[in-house]
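Trainee: Any chance you could fold what I've pasted below:
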Amino acid sequence: MKKAILVLALLGATAAGAAWALSAPTRMSAEDASALRQGDAANGELVFWAGGCASCHAASGAKGEDLLKLGGGLRLETPFGIFVAPNISSNTADGIGSWSLEDFANAMTHGTSPDGRNYYPAFPYTSYIRMSADDLGDLFAFLKTLPSVDGKAADHDLGFPFNLRRGIGLWKRLYLKPGPVISEPVTQDGLDTVLWERGRYLVEGPGHCGECHTPRDFAGGLELTRWLGGAPAQTGEGSIPDITPTDGGFGGWNAADIAYYLESGFTPEYDSVGGEMVHVQENMAKLPASDREAIAAYLKAIPPVAVQPN
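Mentor: So this is what the prediction gives:
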């Protein structure tokens, strides 16, 4: 009996040790870190709007120059609890002003804080992991030019077991993947593949469109077999639409319709953008027309959700 108890205790300790090791926060490799460079703030501004940084980190209802005051505080009410967007201003005490570029890149691509904690995936690093080293450097350079905002945001309000931040390391092992979601367009007919690849980068990477438009499984991971096929809203009520080229999605829209919608906020039926998409559309309107055209080209040449590959 004592031997059996000892064996069980050893097995339990081994399992606990393995779980602890597997849940450890990860960082970029030395090779990836060496590709980082001090960036170009002018291009970083475009990355900033593509990434929708102000939508979460500026004050609720902010307009104009206030969109560049990134003091955080937005409360995101989800099935897992309430997440609060942090201060990412240039403030050295309360924001990210004391971070290095490598600190920033580890947060963006690995969901790991400078002090070695796992970030919750309410911060969409599962998409940002696909961003290029150049864009990360450019975005960081732009953020450093923005106003310093005093004050730390409130803590997240999460119940057990979601308040066990270390467990997110195991979650990241399952869901943090750097490769593209869609490997190639479903049609090459008259398609500008360079434009399509730019659209893929924007949608799957900094634009993080899949974080809202793709359904999630029981653990909160994206169901990539239903990529962009619509999902229940993660915050608030209602649903987020299918934006694949199906009858229920963008099937009836051509690429020019999509690009114009992202620029103006008007649909082909002369309806106007609403809900949380208002912020996204306003951000996309600040990008070059070629980027909106690239997004449209990508969305028109991905698999309809009903025939999405496994």
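Trainee: switch to C-alpha atoms for all contacts and neighbour counts from now on
Mentor: Will do.
Trainee: those strands in this structure, which residues are they?
Mentor: Remark: strands of the chain, listed N- to C-terminal, are 75-78, 81-84, 231-232, 239-240; assignment by DSSP state E.
Trainee: List the residues that contact the closest residue to T112 other than its chain neighbours.
Mentor: Using Cα to Cα, 6 or more residues apart in numbering and skipping the chain neighbours, the partner closest in space to T112 is N118 (4.8 Å). For N118, the residues meeting the contact criterion (Cα atoms under 8 Å, 6 or more residues apart in numbering) are 25, 111-112, 165-166, 168-169.
Trainee: which of those residues has the most neighbours?
Mentor: Neighbours were tallied for each of those (criterion: other Cα atoms under 10 Å), and the maximum of 29 neighbours falls on G111.
Trainee: A122 is in contact with that residue, correct?
Mentor: No: between G111 and A122 there is no contact under Cα atoms under 8 Å: 10.1 Å.
Trainee: Do a quick rundown of the helices in the stretch 51-200 of the chain.
Mentor: For the stretch 51-200 of the chain, applying DSSP state H, counting those that start in this stretch gives helices covering 53-57, 101-110, 125-128, 133-143, 168-175, 193-204.
Trainee: Could you also give me the structure for this second sequence? I'd like to compare it with the first:
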Amino acid sequence: MRRALLAILALLLLAGAAFLWLARPLRLEASEIAAEGSGDPVHGERLFWTGGCVSCHALAKSEGQAQLRLGGGAPLVTKFGTFHAPNISPDPADGIGGWTLADFANAMQRGVAPDGAALYPAFPYTSYARMTKSDVADLFAYLKTLPPVSGAAPPNDLSFPFNIRQGLGLWQRVFLDPAPVVALPADTPAQVLRGRYLVEGPGHCGECHTPRLLSGLGGLDEARWLSGAAAAEGEGKVPNITPSDAGLGDWSQSDIAYYLETGFTPDFDSVGGAMVEVQRNMAKLPAEDREAIAAYLKAVPAL
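Mentor: Now for the predicted structure:
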């Protein structure tokens, strides 16, 4: 009997060790990270607005220069609990001022904090994983030009079992994939390819517009890419933006680009809800990027 108990205990210890090994977050290889100090802050500003960093990391309803104070924004209240976006200003104590480019790249593209902790996918690193290493370096260079903001954001307030981070490493192994979502033919125009990169990568549009697997616990259901999803906060639905009758089927490419620039729909309605901030960010992009996004949205499968 004693031997049997010892054998069971040994198996449990082995299983626990195997779980911890499999659940550990995986970092980028050195070759997947640009050289320290190589980033271009001018181009980084373009990526800053593409990614909508202001929407989560600046105080709610900030305007003008206040948008560039990234000490943490409004809480994200979900059915799993409340998430607080961290301070990503260049403050050395409370922000990312003491981070290296490798620290930043691993957080952005692998969901791993500098101390090795796995990050919750409320931060859309599953999309940022598709960014080029040079773009990540450029964004980091731009963030370092912004004003330092003192004060750390509050900790997340999550219910059990979502407050246990150890399972996130396993989640990342299943759902973190840097490959493009939509396969495009070899002769696809460069504009559409650029749009795919912006939408699937830094723009992270799928994080809101695509339904999730396993009642919200899983990753994005890529078979229903951009077909609309339940809103992360409260009631409501994020709309279908595929070129189907249920989505943007009657919108032209020019209509979509114009909407991203001005906030006006083809029938003279105006942008509303959470999309207001997204549209304001997109309005700061060069026209060629908005047109590329529009071209891609007309090329994705209609669902």
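Trainee: just to revisit the earlier point, can you say which of the helices of the stretch 51-200 of the first structure is packed in most?
Mentor: Using mean count of other Cα atoms under 10 Å, the stretch among the helices of the stretch 51-200 of the first structure with the greatest mean number of neighbours is helix 125-128 (a mean of 26).
Trainee: Across to the second structure, which of the contacts of N118 of the first structure hold up?
Mentor: Among these, the ones whose aligned partners also stay in contact in the second structure (both residues aligned by TM-score structural alignment, their matches' Cα atoms under 8 Å) are 25, 111-112, 165-166, 168-169.
Trainee: quick revisit: adding distance to T225 of the first structure and mean neighbour count, write the strands of the first structure out as TSV.
Mentor: Supplementary listing: these in TSV, determined by distance: least, Cα to Cα, whole Å; neighbours: other Cα atoms under 10 Å:
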stretch	distance to T225 of the first structure	mean neighbour count
strand 75-78	23	16
strand 81-84	26	19
strand 231-232	13	18
strand 239-240	17	18
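Trainee: what would these look like in CSV with distance to Q38 of the first structure?
Mentor: Supplementary listing: the strands of the first structure in CSV, determined by distance: least, Cα to Cα, whole Å:
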stretch, distance to Q38 of the first structure
strand 75-78, 32
strand 81-84, 29
strand 231-232, 38
strand 239-240, 37
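Trainee: Of those, which is nearest D134 of the first structure?
Mentor: D134 of the first structure sits nearest to strand 81-84 of all those, at 28.4 Å, using Cα to Cα.
Trainee: out of the strands of the first structure, nearest to L10 of the first structure?
Mentor: Checking the strands of the first structure against L10 of the first structure by Cα to Cα gives strand 81-84 as the closest, at 34.9 Å.
Trainee: so how far does the closest one sit from its counterpart in the second structure?
Mentor: For strand 81-84 of the first structure, the mean distance from the matching residues in the second structure following superposition reads 0.6 Å, by mean Cα distance after the TM-score superposition for the first structure.
Trainee: what lines up against F268 of the second structure once you look at the first structure?
Mentor: When the structures are aligned by TM-score structural alignment, the residue of the first structure matched to F268 of the second structure is Y270.
Trainee: Let me know how buried that match is, in neighbour terms.
Mentor: By the measure other Cα under 10 Å, the count of residues near Y270 of the first structure is 9.
Trainee: ok, A4 of the first structure - contacts?
Mentor: Neighbouring residues of A4 of the first structure by Cα under 8 Å, 6+ apart: there are none.
Trainee: circling back to that earlier point, want to throw the helices of the stretch 51-200 of the first structure into TSV with distance to G238 of the first structure?
Mentor: Rendered in TSV, the data for the helices of the stretch 51-200 of the first structure read as follows (distance: least, Cα to Cα, whole Å):
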stretch	distance to G238 of the first structure
helix 53-57	19
helix 101-110	29
helix 125-128	23
helix 133-143	32
helix 168-175	25
helix 193-204	22
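Trainee: ok, the closest residue to S23 of the first structure other than its chain neighbours - contacts?
Mentor: Of all residues not flanking S23 of the first structure in the chain, G169 sits nearest, at 3.8 Å (Cα to Cα, 6+ apart). Applying Cα under 8 Å, 6+ apart, we find G169 of the first structure in contact with 22-26, 118.
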